[in-house]
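Colleague: below are the sequence and a predicted model; questions follow.
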Amino acid sequence: MFFQNMKKKFLMLMFIFSTLLFLQILDVSNVFAAKEIHQYVSNVENAQVGMSLWQIIRSGGVVMLVLGLMSVGAGALIIFCFINFKVEKLVPRALTEKLIEDLEIGQEDAVKNTCKGQESIIGNVILSGLTKKKKGPVAARESMETCARKEIGFLWQTISYLADIASIAPLVGLLGTVIGMIQAFNVIAFQSGVVKPMLLAGGVSKAMVTTAGGLVVAIPVMLFYSYFRGRLQEITNHIEVYSTDAIKIIEESCDVKI
């Protein structure tokens, strides 16, 4: 119960932090946009309003579109992990202990039927061992260990995409920064006479917005990755413990001895 409460508090802190960070970036962007525009436009009211969220996103160009797609993918993956990566769903205690008990008393047919009817990682591991049981204890063990590695590997591979997004998003934002600065310097290079600051606004805006956008995507995703990594470690530990018990029972019940 203590760790469950800690997880809930941690998730709440991540949500609050992500929301405050995003709102702070928008607020700062609006304030500075209003101050800068006020110097060059005649309509003071428009200058005080600043840039809307949509204007900020559009100023980032194609790079912000890429970051938007990455954020949508990360959000979908986070929701998927929240729904599916649960100990009680992947390694249900009652079902797993029932399977172990049935194995101990030799009710293998009942175990097979249960494994086929109830989708679970331990069920798949046990079923793979029972399928190879006639070939001997070594074959049964290897089959169960291989199945367990595949199941665990799939889980870790899934959350690894979050780490990839968290690593790539700042680089994409940096690319937008470089592109924006190139555009800004091109304005200076090809503009004759005194360079008007408003002509540089597009390039500089893209440079700053894409950097902020990359960080806004990366920071929350990395926090969620850290949380799911801890959850998967707990799931992996349960799988290893139950798999070891099941392997031992099936090895001892094999007709073919080493």
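Modeller: Ah, there it is.
Colleague: all contacts plus neighbour counts: C-alpha atoms, from now on.
Modeller: OK.
Colleague: show me where this structure has strands.
Modeller: Under the criterion DSSP state E, the chain carries no strands.
Colleague: how close does the residue of it most remote from its centre get to Val187?
Modeller: Distance from the C-alpha centroid of the chain, by C-alpha atoms, centre = their mean, peaks at Gly193 (50.4 Å). From Gly193 across to Val187, the span is 12 Å (C-alpha to C-alpha, to the nearest Å).
Colleague: one more: Glu145?
Modeller: 63 Å.
Colleague: who's more crowded, the two?
Modeller: Higher neighbour count among Glu145 and Val187: Glu145, with 20 against 17, using other C-alpha atoms under 10 Å.
Colleague: please name the nearest non-neighbouring residue to Leu77.
Modeller: In this structure, Leu77 finds its nearest non-sequential neighbour in Leu162, 7.6 Å apart by C-alpha to C-alpha, 6 or more residues apart in numbering.
Colleague: what's near enough to touch the one you found?
Modeller: Ala74, Leu77, Val221, Met222, Phe224, Tyr225 (C-alpha atoms under 8 Å, 6 or more residues apart in numbering).
Colleague: then this one, side by side with the first:
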Amino acid sequence: MQLFVFFLIQTQSDTAAAADSLSLAAQQDNMSMFELLSEGGVLMIPLFILSLVAIYVIAERWRSLNNARIEVDGFLRTVGEMLKDGDRERALTYCDGIDKPLPRIFKAGIRRLGRSIRDIEDALSNAGKKEIYHLEKRMNWLATIAGVAPLIGFTGTVTGMIEAFMDIQSLQGNVNPSVLAGGIWEALITTATGLIVGIIAYGFYNFLLGKINRMVHELENASADFIDMLQSPSSKSKKERTKVG
């Protein structure tokens, strides 16, 4: 019986010690990420700033592109019915009430009604260029980050290795791995961080650029359909031809 009690107490003691060890290890793991990044040196500051800018641009452009989408067929049909009825002012008011690229492009064309088709096409083209510019706004920031972040990381590699060799020279070759650890940490961490930031920025740049290209294609097709609609006979002219006949 005494042997069993002793075994039980010893087991509980071992369990408590193991729990304390796990708790200490967990605390060390929680601190390790910050400590790991802090070993990257001063170049981690611009990398951190670039990562924040990249997150801002990605979120802002994603939200802006999603808000710019519109049901093209329904919008074109509604505007077409208003114009066929000869209600130009109503069509302008309808476009004014929708703050999206396609209505703004159509509004520029509707204002030129009564002029030649060439003038209307020029108005649509100029308005479309303005909208494309706004759709691509800040995308150059993302492209720049995708290229600059890895270069900053590689710069950290160079400075880290320079620091390591300076330590070797100052100690006249009598060094151990722990002496070189600081420079090697800086070299590896800045390189890894720069590559991660650059890869994420480059990936989202291509993803958002694909969304922009699809939207531009939709705007161009809708503008062409708008011109075709203007060149088709209006309901008013059809009624007049019917009466004459």
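Modeller: Here it is on my side, so go on. Computed from a prediction, not measured in an experiment: that's the story for all the values here.
Colleague: any idea how many residues pack against the aligned partner of Glu218 of the second structure in the first structure?
Modeller: Under the alignment (TM-score structural alignment), Glu218 of the second structure maps onto His238 of the first structure. The local packing of His238 of the first structure (other C-alpha under 10 Å) involves 18 other residues.
Colleague: picking up where we left off before, just the buried residues out of the contacts of Leu162 of the first structure, in PyMOL syntax.
Modeller: For the buried members of the contacts of Leu162 of the first structure, the matching PyMOL selection, counting by 16 or more other C-alpha atoms under 10 Å, is:
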select buried, resi 74+77+221+222+224+225
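Colleague: and the contacts of Leu162 of the first structure, which two are furthest apart?
Modeller: Using C-alpha to C-alpha, those span at most 12.6 Å, a distance reached by Leu77 and Met222.
Colleague: in helices, which of the contacts of Leu162 of the first structure appear?
Modeller: Ala74, Leu77, Val221, Met222, Phe224, Tyr225 (DSSP state H).
Colleague: format the residues you listed as a markdown table; extra columns: distance to Lys89 of the first structure.
Modeller: A markdown table is the format used below for these (distance: C-alpha to C-alpha, whole Å):
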| residue | distance to Lys89 of the first structure |
| --- | --- |
| Ala74 | 22 |
| Leu77 | 17 |
| Val221 | 23 |
| Met222 | 24 |
| Phe224 | 19 |
| Tyr225 | 19 |
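Colleague: now, which of those sits nearest Asn30 of the first structure?
Modeller: Of those, the one sitting nearest to Asn30 of the first structure (C-alpha to C-alpha) turns out to be Val221, at 24.9 Å.
Colleague: show me what that closest one aligns to in the second structure.
Modeller: By TM-score structural alignment, Val221 of the first structure lines up with Ala201.
Colleague: repeat for Gly129 of the first structure
Modeller: Under TM-score structural alignment, Gly129 of the first structure pairs with Gly109 in the second structure.
Colleague: what about that match, distance to Met229 of the second structure?
Modeller: Counting by C-alpha to C-alpha, the gap from Gly109 of the second structure to Met229 of the second structure is 12 Å.
Colleague: the more surrounded of these two?
Modeller: Gly109 (24 against 18).
Colleague: how many neighbours does the residue in the second structure that Ile165 of the first structure lines up against have?
Modeller: Alignment note: Ile165 of the first structure maps to Ile145 in the second structure; criterion TM-score structural alignment. For Ile145 of the second structure, the neighbour count with other C-alpha under 10 Å is 24.
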